[in-house]
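J.: just the structure for this:
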Amino acid sequence: MSAYTESPRYRRCQAIFDRTYPNFRDAGQRYADRIAAALTEETRLLDVGCGRTSLAADVMQQAQARIGIDLSFSDLQHNTSMHAVAMADAAHLPFPDAHFDLLVSQWVVEHFVEPEAAFTEMARVLRPDGRLVLLTTNANNYIPLVSRLVPDGLQRFMIEKLLRRPSHESFPTTYRANTRRAIQRIASRTGFEVESLEFVGNPFYMAFNVLAFRVAMLYERMTDWRPLNGFKLYIVATLRRI
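T.: So this is what the prediction gives:
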């Protein structure tokens, strides 16, 4: 917990959310569920962009072998959930063909400059019929749409002052593989098929103000309607290697 999430304002927003969605499973929980469904005790797992930890770290402990790659040397130094780590990017993975049974990746796809190259490389190191589980941002949601219009300096200010997070923890985003259509297109070109894909909301980016949060909650209720569901903030997807 942080001072931000423990604040009276945030708790009030949380209470509003809980009344509307009493049994809600957030994107991180759904991501962990998908990983758990693909895991066995013999699974060789690669976490692409492992960072310091994962929302599914507890679930991934079941894997026989856990390898992580990241571009941040500092994050790799602090990662204790992987058996081994390497400094590498998704488009240049230092592993043999068909080496892994399961690939997982959270908050990484939105940063891919050349997503087809990254997905092709991930397909290369994944065995046939293996799974790639993704948690990423939906480019069609208002948060990334607004962020692309905001200058970098103002984005850093908003991250630090409104969200109470250090700006250096955020990295440039491209959103080149961050819609249902884009994921389906790239999957079909790189040796994958989309097995399942769901959109999950999160109004808490607006929890810096109760009125703003109520507006965000109205948006969540609207996007619960199936034709508008594709405008929620997150995408959780499972791709099968073919």
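J.: all contacts plus neighbour counts: C-alpha atoms, from now on.
T.: Will do.
J.: quick one: the strands in this structure?
T.: 44-48, 65-70, 84-87, 100-106, 126-137, 192-200, 234-241 (DSSP state E).
J.: output the ones you listed in a markdown table; the columns should cover distance to residue 38 and mean neighbour count.
T.: Listed next are the strands of the chain as a markdown table, based on distance: least, CA to CA, whole Å; neighbours: other CA atoms under 10 Å:
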| stretch | distance to residue 38 | mean neighbour count |
| --- | --- | --- |
| strand 44-48 | 10 | 24 |
| strand 65-70 | 14 | 22 |
| strand 84-87 | 21 | 16 |
| strand 100-106 | 7 | 24 |
| strand 126-137 | 7 | 23 |
| strand 192-200 | 12 | 19 |
| strand 234-241 | 9 | 23 |
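J.: out of those strands, the one nearest residue 56 is which?
T.: Closest approach to residue 56 among those is made by strand 100-106 (9.4 Å; CA to CA).
J.: for the strands of the chain, which one sits closest to residue 216?
T.: Smallest distance to residue 216 across these (CA to CA): 13.6 Å, for strand 192-200.
J.: centre of the chain to that closest one, how far?
T.: Relative to its parent chain, strand 192-200 has a centroid offset of 13 Å by CA atoms, centre = their mean, to the nearest Å.
J.: now the other sequence, so there's something to compare against:
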Amino acid sequence: MSYVHSMTHRVLPSAADLARLFALKYGDPTTTGPNPRRRHTHNYFLPADVYEATVANAVFPGCDWLDVGGGTSPFPDNPKLASELAARANRFVGVDPSANVFDNPYTREKHQAFIEDYTSPAPFDVATLRMVAEHVTSPDSVVSALARLVKPGGLAIVFTVDLWSPITVVSRVVPFDLHYPVKKLLWGGEEKDTFPTAYLMNSRRDLKRLFARGGFRESEFAWVDDCSALSRFPLLNTVELVARNALRKVALRYPECNLLGVYCRK
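T.: This is a model prediction of the structure:
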């Protein structure tokens, strides 16, 4: 994977970055599994792929990296990249209120704590929050902690669901006890990795406002199309991908999307 040395450079991935990520994660597009091959045919990358390529561009050799709420891995479906970036960083710290942080084989320091309660002897160049923001109940406190923990000029990278995406809208009205059964049907996973949601940091406006109050500026932002809801059903997933490409041709976003924001500490 490519990387940048200065936080003033763009870290959202280029087409070439995404192609390298695909090769590392899935292998040759002609011989890989049917789902990644289908996505490659339609020139589509999962939101997680885009996030991973973004972090790969931000974690430069010798940097100090803080992963917030990452649990057992910064990239659950990309162990190769997790190993590569962990080796690239000088210091790699995981902070998570769940005890699963101790099962993370990549972080060199592991702390079971809320980020608001964590202290560090030195600030970090990069902080990453993968699918964490939707669970935060005190966003100002979290951003204040990040402001304390990220160096001036450093980055906080937030990857989360969009407040107004159809699946998020449904999850806001469906009782929490039903979240895991639906999640298991569509994406799999374990019940222990399903947590209550608050959705207080899940629009671009809210993220920009919260981070501005904490002393950050939005340096980059992307709405990342999410065509994974029907990935277990090949024909329906193909319909998703075709619909997404049709919308892009008329400059419209696919309704189901994730947010990927990069915030630079002033």
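J.: what is the neighbour count of the alignment partner in the second structure of residue 216 of the first structure?
T.: The alignment partner of residue 216 of the first structure in the second structure, by TM-score structural alignment, is residue 240. Residue 240 of the second structure has 19 neighbours, counted by other CA atoms under 10 Å.
J.: do the same with residue 229 of the second structure
T.: 16.
J.: so it sits right up against residue 187, yeah?
T.: Yes - using CA atoms under 8 Å, residue 229 of the second structure is in contact with residue 187, at 7.3 Å.
J.: just put the strands of the first structure in a markdown table and tack on distance to residue 13 of the first structure.
T.: Shown next, in a markdown table, are the strands of the first structure (distance: least, CA to CA, whole Å):
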| stretch | distance to residue 13 of the first structure |
| --- | --- |
| strand 44-48 | 33 |
| strand 65-70 | 34 |
| strand 84-87 | 38 |
| strand 100-106 | 25 |
| strand 126-137 | 22 |
| strand 192-200 | 18 |
| strand 234-241 | 19 |
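J.: quick one, which of those strands is nearest to residue 183 of the first structure?
T.: Closest to residue 183 of the first structure of the strands of the first structure is strand 192-200 (CA to CA; 7.9 Å).
J.: which part of the second structure matches that closest one?
T.: Using TM-score structural alignment, strand 192-200 of the first structure lines up with residues 216-224 of the second structure.
J.: ditto for stretch 129-138 of the first structure
T.: Aligned by TM-score structural alignment, stretch 129-138 of the first structure corresponds to residues 153-162 of the second structure.
J.: what sits closest to the counterpart of residue 52 of the first structure in the second structure if chain neighbours are left out?
T.: The alignment partner of residue 52 of the first structure in the second structure, by TM-score structural alignment, is residue 72. Ranked by CA to CA, 6 or more residues apart in numbering and with sequence neighbours excluded, the top spatial neighbour of residue 72 of the second structure is residue 104, at 3.9 Å.
J.: what's the aligned residue in the first structure for the one you found in contact with, if anything?
T.: Matched by TM-score structural alignment, residue 104 of the second structure corresponds to residue 79 in the first structure. Each residue near residue 79 of the first structure by CA atoms under 8 Å, 6 or more residues apart in numbering is listed here: 50-53.
J.: if we can go back for a sec, isn't the match of residue 52 of the first structure up against residue 98?
T.: No - with contact defined as CA under 8 Å, residue 72 of the second structure does not count as touching residue 98 (9.7 Å).
J.: show me the helices in the first structure, by range?
T.: Along the first structure, the stretches classed as helices by DSSP state H are 8-20, 27-38, 57-60, 73-78, 115-125, 142-147, 152-157, 180-190, 210-223.
J.: return the most buried member of the ones you listed.
T.: Of all the helices of the first structure, helix 115-125 has the most neighbours on average by mean count of other CA atoms under 10 Å, namely a mean of 21.
J.: how close does that helix sit to the second structure?
T.: Following superposition, helix 115-125 of the first structure is found to deviate from the second structure by 0.9 Å on average (mean CA distance after the TM-score superposition for the first structure).
J.: and residue 118 of the first structure, what pairs with it in the second structure?
T.: The equivalent of residue 118 of the first structure in the second structure is residue 142 (alignment by TM-score structural alignment).
J.: do the same with residue 180 of the first structure
T.: Alignment note: residue 180 of the first structure maps to residue 204 in the second structure; criterion TM-score structural alignment.
J.: what's near enough to touch its match?
T.: For residue 204 of the second structure, the contact set (CA under 8 Å, 6+ apart) comprises 259, 261.
J.: shared with the second structure, which of the contacts of residue 79 of the first structure?
T.: Compared against the second structure with both residues aligned by TM-score structural alignment, their matches' CA atoms under 8 Å, these retain 51-53.
J.: still on that earlier bit, and the residue nearest to residue 72 of the second structure, how far is that from residue 97 of the second structure?
T.: Separation of residue 104 of the second structure from residue 97 of the second structure (CA to CA, to the nearest Å): 13 Å.
J.: cool, and residue 236 of the second structure?
T.: 37 Å.
J.: can you count the residues close to residue 158 of the first structure?
T.: 15.
J.: can you find the partner of it in the second structure?
T.: Using TM-score structural alignment, the equivalent of residue 158 of the first structure in the second structure is residue 182.
J.: any idea how many residues pack against the match of residue 52 of the first structure?
T.: Neighbours of residue 72 of the second structure (other CA under 10 Å): 19.
J.: ends of stretch 167-184 of the first structure, how far apart?
T.: In terms of CA to CA, the two terminal residues of stretch 167-184 of the first structure are separated by 32 Å.
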